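Participant: could you look at this predicted model? Sequence included:
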Amino acid sequence: MTEITAPAKAPPRSTRERLAATWRKDTEALSPRVLRRTLAELQAIVDPRASEVEGGRRARAFADWYAGAPAEQRRDAWLLMSEQFGADPKKIHSAREHYEAVQGTPEEGAAEIRLRRALVSARTRLLQRFAAFPAGMRFLVDLRAELLPHLRGDKRLLPLDAELETLFSTWFDVGFLELRRLSWDSPASLLEKLIKYEAVHDIRSWSDLKNRLDSDRRCYGFFHPRLDGEPLIFVEVALTDSMSDCITPLLDESAAVSDMDKATTAIFYSISNTQAGLRGVSFGDSLIKHVVETLKAEFPRLKTFATLSPIPGFRAWLARHAPADKLASWEKPLELDAKAPQRQELLSWAARYLGRELQDGKPLDPVARFHLGNGARVERLNWAGDPSPKGLKQSFGLMVNYLYDPKRLDKHRATLSQGVIPMAAAIEDLYR
């Protein structure tokens, strides 16, 4: 019996093909006629004859349409922005040829400027016009957040995403950000944002939040003037007399407030990004540096700055590398005695994961990649550091302290750039 093979599905038409067509095809959201009209509206936004004010007005009108459009029509708008607003290849080719021809002559500088201008796409100018009206930045950040999950399945959208990320890296440079302390006296709308965006240890109630903003705690966030009222990233800090080895006491609402006269250590126990649309734009490093300086000014006795961090990738990595019988012996880690060989073996595997495992020259674990990239070092592994269901699921309850030594941050970054993960001797001893 001959097997019947289903015909291969035809690739989707490009916007160029659709704009030249007469009829809508398959699942295309906008008909060719409406697609042409939509393109004309986008082109009008960047019309060189339109003033910045008029361009911004047209961009706002398009954003209003977009806000009410269904997902499929929004996707067509992305495709138009991505495929129809690239740089002019003829201008690039001509400018590059001229630049190469005048190397070493007095005209070289002017030729470089011409080439740079040729490389600026109409897409850049389009996105700049959207950013011009008051809610435009919010519009673009939300647009990219919606766009990101579609990139893997549709490579045509990559130019739009890359353009947005490049512009955001400039627009959200740390020089334009404001560090603010968040306290129990902050507006309720802002406190609600903390509850919504907390990504490491869920805030269970208002009393839980109040505990995290008590007198022995600090919470700081970076704010952008065009996204006022919403932090881009925030960090929660506990002020203690030693390096914390377990998250439970820090989240215990009934625990006594620490004696601030004895506080010598600042523990960064949660860092949360709030804007999915700003993925790839890094300001966590600057946030920690600014917070360290702010804390040192307020509390001169503070000498140690460290994290109490989860190890989110550990269990999944271990499942791929450790023998199955070993994995079974670790399923109830909280029941293992301090001298149990299974406990020491699990710590040894965790030390290897954090201290040796690299991907493209960077630490494999995402949280380790962030902190070590900022110049911290792996300081200590903590058994039962997070005994919650989430902690057990991620890392068998293990947590790690990353130490931020302000005098050695550059040294640690240099060490990491050479493919060596900075770590305390105690971590090395665990897997020797």
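Facilitator: Cool, the structure landed.

Participant: C-alpha only now, for contacts and for neighbours.
Facilitator: OK.

Participant: how many other residues sit next to the nearest residue to residue 292 once chain neighbours are set aside?
Facilitator: Closest residue in space to residue 292, ignoring its immediate chain neighbours: residue 305 at 7.4 Å, by Cα to Cα, 6 or more residues apart in numbering. Residue 305: 24 surrounding residues under other Cα atoms under 10 Å.

Participant: hmm, who's touching whatever helix or strand residue 305 lives in?
Facilitator: Secondary structure from DSSP states H and E places residue 305 in strand 304-307. Residues outside strand 304-307 that contact it (Cα atoms under 8 Å, 6 or more residues apart in numbering): 243, 264-269, 292, 400-405.

Participant: alongside the first one, take a look at this:
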Amino acid sequence: MPDTPRRGTPQDRALRGLLADCRRLVSVRGDSGDPRLAQAIVQQIDTLADDTRRRFFEHLARDFGPDPQQVLACAQAFAEAPEQPERLIQLTQAAEPPRQELFRRLNRAPGGTAAIVRLRRSLLERLPRHPQLQAVEHDLHHLLSSWFNPGFLQLRKVDWNSPAQLLEQIIHHEAVHAIDGWDDLRRRLQPDRRCFAFFHPQLPDEPLIFVEVALVPEMAAAIAPLIDKKSQPLPAESFSVAVFYSISNCQPGLRGVSLGNFLIKRVAELLKQELPQLKTFCTLSPIPGFTDWLQRQPGGADRSAAELLRMAAHFLVYESVKPHGDPVARFHLDNGARLERLNPHANLSAKGLKQSAGLMVNYLYDLARIETCHDRFVQGRVVHSRAVAALL
């Protein structure tokens, strides 16, 4: 159980004062609370030492949860008369943890949204060692999923004329294919390349997630030509295929909040309007879970190239539907893409060889069939091409 804040150290006194302020903010009648108090709490949370922050999370879990007896009484009352809507309303209100209202009121403070995203990042770092904080994580995820609903997000194109601070963040947060300095970034923003990012009105200068796109004549089979900073830009008349080759999250505190699936669809629609000649929208994606899975199979990873392709096809078609399947595959297939093609020798970087024996995969986004493919994946089936089927 969480320890009661001790009286001795400055951090103990800080935690005791912070908890008292949180209780005061939640107890204020009305929807707005005291914005000055909310801002003071936000500032206090940001200055907590590591161990004190852990204790603060534990108090949120214990002291700001719902009253079990009140929840039980409301549940019994609802069960006795479920046709009375006020009984359900009372049960819903009783079951909501007071910490959710605390987070809502903190969110209204200047800088409150960014502070809560930072708070969740800190919580996620501790969660594996402190599973008793899972209820607090559930509440934060629930609220952030609502506040960062794609309907509230702004899609912006990132180009060489974007503010330097934004360009620096793109370099820093690129998580799939590292950007090797400004020359590399400049090439990725040439006319045959695109970069789009989602922003939230409360974090206007911080990208939440961004995607990089290559405009090419045909479906790409290898990553090196797409990220070669010495390559020459292609003429616009050659554009036929849009290849989404990298998608990166910039906010660890928003992990698990659905953003990327909406981003790809929005960008595909935008590109279609800008460049009607585009016929195909696809990815060139890594298979980060393949080698680990392969090593657990009889025979391990020591296989011929042809057998690697067959094993990768099996992995993507039959393992992706499982909860611990390849995360990139699950993302695109759940997003409504079709498993289109496997590419040997597609990523010969150290990372590509280690994760997937150099293999990469194309997922096809057929804008007219996205919902059908998504529905089949939810039902446990991976929609795949004849080329992939021939490998099984």
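Facilitator: Now that the structure is in, tell me what you want to look at. Predicted model, so just to flag it, every value in this text is computed and none were measured.

Participant: re earlier: counterpart of the residue nearest to residue 292 of the first structure in the second structure?
Facilitator: Aligned by TM-score structural alignment, residue 305 of the first structure pairs with residue 281 of the second structure.

Participant: please apply the same query to residue 357 of the first structure.
Facilitator: Under the alignment (TM-score structural alignment), residue 357 of the first structure pairs with residue 319 in the second structure.

Participant: the nearest residue to its match once chain neighbours are set aside: neighbour count?
Facilitator: Nearest in space to residue 319 of the second structure, with sequence neighbours left out and distances taken as Cα to Cα, 6+ apart, is residue 325 at 5.2 Å. Residues lying near residue 325 of the second structure (other Cα under 10 Å) number 18.

Participant: what's the closest non-adjacent residue to the spatially most central residue of the first structure?
Facilitator: When Cα atoms, centre = their mean is applied to the first structure, the residue found nearest the centroid is residue 279 (3.9 Å). Distance criterion Cα to Cα, 6+ apart; nearest residue to residue 279 of the first structure, sequence neighbours excluded, is residue 165 at 7.8 Å.

Participant: same question for residue 246 of the second structure.
Facilitator: The spatial neighbour of residue 246 of the second structure that comes closest, neighbours along the chain excluded (Cα to Cα, 6+ apart), is residue 212 at 5.2 Å.

Participant: which residue in the first structure lines up with that neighbour?
Facilitator: Under the alignment by TM-score structural alignment, residue 212 of the second structure pairs with residue 236 in the first structure.

Participant: that match and residue 268 touch, don't they?
Facilitator: Yes. Applying Cα atoms under 8 Å as the test, residue 236 of the first structure and residue 268 come out as touching, 5.9 Å apart.

Participant: which of these two has more neighbours?
Facilitator: For residue 236 of the first structure versus residue 268, the count of surrounding residues by other Cα under 10 Å is larger for residue 268: 23 against 20.

Participant: in contact with the more buried one, which residues?
Facilitator: For residue 268 of the first structure, the contact set (Cα under 8 Å, 6+ apart) comprises 235, 236, 237, 238, 305, 306, 307, 308.

Participant: so what does it match up with in the second structure?
Facilitator: So residue 268 of the first structure corresponds to residue 244, using TM-score structural alignment.

Participant: looking at this, its match is in a strand?
Facilitator: Yes. When DSSP: H, G, I helix; E, B strand; the rest coil is applied, residue 244 of the second structure is found to be in a strand.

Participant: from residue 150 of the second structure, how far out is it?
Facilitator: For residue 244 of the second structure, the distance to residue 150 of the second structure equals 19 Å [Cα to Cα, to the nearest Å].

Participant: likewise for residue 42 of the second structure?
Facilitator: Relative to residue 150 of the second structure, residue 42 of the second structure is positioned 25 Å away (Cα to Cα).

Participant: of these two, who's got more company?
Facilitator: Taking neighbours as other Cα under 10 Å, residue 42 of the second structure and residue 150 compare with residue 42 leading, 23 against 19.

Participant: corresponding residue for the more buried one in the first structure?
Facilitator: Using TM-score structural alignment, the equivalent of residue 42 of the second structure in the first structure is residue 63.

Participant: helix or strand for the residue nearest to its match when sequence neighbours are not counted, just tell me which one.
Facilitator: In this structure, residue 63 of the first structure finds its nearest non-sequential neighbour in residue 139, 7.2 Å apart by Cα to Cα, 6+ apart. Residue 139 of the first structure belongs to helix 136-147 when elements are defined using DSSP H and E.

Participant: next one: residue 206 of the second structure
Facilitator: Here residue 206 of the second structure is assigned to no helix or strand, by DSSP H and E.

Participant: counting neighbours, what do you get for the nearest residue to it once chain neighbours are set aside?
Facilitator: Leaving aside its sequence neighbours, residue 206 of the second structure sits nearest to residue 199 (Cα to Cα, 6+ apart; 6.7 Å). Other residues near residue 199 of the second structure come to 21 when the count uses other Cα under 10 Å.

Participant: name the SS class of residue 199 of the second structure, please.
Facilitator: Secondary structure assignment for residue 199 of the second structure (three-state DSSP): strand.

Participant: check contacts around it.
Facilitator: 153, 154, 155, 156, 205, 206, 207, 208, 209.

Participant: got those residues as a markdown table, with neighbour count and distance to residue 372 of the second structure columns?
Facilitator: A markdown table is the format used below for the contacts of residue 199 of the second structure (neighbours: other Cα atoms under 10 Å; distance: Cα to Cα, whole Å):
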| residue | neighbour count | distance to residue 372 of the second structure |
| --- | --- | --- |
| 153 | 19 | 26 |
| 154 | 13 | 27 |
| 155 | 18 | 25 |
| 156 | 14 | 28 |
| 205 | 13 | 36 |
| 206 | 19 | 34 |
| 207 | 22 | 31 |
| 208 | 23 | 28 |
| 209 | 21 | 26 |
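
Participant: between the residues you listed, which is closest to residue 236 of the second structure?
Facilitator: Residue 236 of the second structure has its nearest neighbour among the contacts of residue 199 of the second structure in residue 156, at 21.2 Å by Cα to Cα.

Participant: what's the closest one aligned with over in the first structure?
Facilitator: By TM-score structural alignment, residue 156 of the second structure lines up with residue 180.

Participant: got a list of what its match touches?
Facilitator: Taking Cα under 8 Å, 6+ apart, we find residue 180 of the first structure in contact with 220, 221, 222, 223.

Participant: trace the third one over to the second structure, please.
Facilitator: When you say that, I think you mean residue 222 of the first structure. Checking TM-score structural alignment: residue 222 of the first structure goes with residue 198.

Participant: so that match sits against residue 211, correct?
Facilitator: No. In this structure, residue 198 of the second structure is not within contact of residue 211 by Cα under 8 Å, at 9.2 Å.
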